[in-house]
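Asker: Kindly generate the corresponding structure for this input.
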Amino acid sequence: MADPQPSHRSPAIAAAIILVCAGLVIYFLPSIVLWIGNYSPVLATAVGGCLVMAFFAVFWLRARYQRRRGG
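Answerer: Predicted coordinates for the structure are as follows:
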């Protein structure tokens, strides 16, 4: 029988996937920034900042989507 209410596990699974992906990016962030820094320190700073901000942007966009959906 189908559950009339949306599953409560879906947001938790989505958040877990986002956190694992962000954790992998943050784990490799120093290596990525150092590699790019060999070419341009300014570009390395920009890439590092963008990767860190992307972590928060994903949750901000998800919250906007949930509010718009009425969830």
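Asker: hey, let's count contacts and neighbours off CA atoms from now on
Answerer: OK.
Asker: What ranges does the protein have for its helices?
Answerer: Assigned by DSSP state H, the helices in the chain fall at 9-37, 41-69.
Asker: What is the first one packed up against?
Answerer: With contacts taken as 3 or more CA pairs under 8 Å, 6 or more residues apart in numbering; DSSP states H and E, helix 9-37 sits against helix 41-69.
Asker: want to put them side by side, so please do this one too:
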Amino acid sequence: MSEPTTSNRSSAIAAALILGGTGLVFYYMPSMMMSLSEISPWLSYAVAIFFVLAFFAVFWLRGRSQRKNKDIPE
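Answerer: I've put the predicted structure just below:
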């Protein structure tokens, strides 16, 4: 069996860190939303939407960066 390359290992570590950080944010999101809803319900909605979109944006940007580094046309 061949050993995984360094780039595969670093990609897996980066993905694990991103998922772990996102998991922490989503774990605490209900309490954040309850606290923010005392100020404004719309503010809590906006923060929740921001974090959900940021989750997908991070992976989209990472994919674009990796594609650019490998010189593969989009």
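Asker: Quick check: TM-score for this pair?
Answerer: Laid over one another, the chains give 0.87 as their TM-score (TM-score structural alignment, normalised by the length of structure 1), with 66 aligned residues with a CA RMSD of 1.3 Å.
Asker: thinking again about what came up before, possible to save the helices of structure 1 as CSV with mean neighbour count?
Answerer: Listed next are the helices of structure 1 as CSV, based on neighbours: other CA atoms under 10 Å:
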stretch, mean neighbour count
helix 9-37, 13
helix 41-69, 13
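Asker: Tell me the residue in structure 2 aligned with residue 61 of structure 1.
Answerer: Aligned counterpart of residue 61 of structure 1 in structure 2: residue 61 (TM-score structural alignment).
Asker: From residue 55 of structure 2, how far out is its match?
Answerer: Noted for residue 61 of structure 2: a distance of 10 Å to residue 55 of structure 2, by CA to CA, to the nearest Å.
Asker: now swap in residue 23 of structure 2 and tell me
Answerer: Residue 23 of structure 2 is 10 Å from residue 55 of structure 2, by CA to CA.
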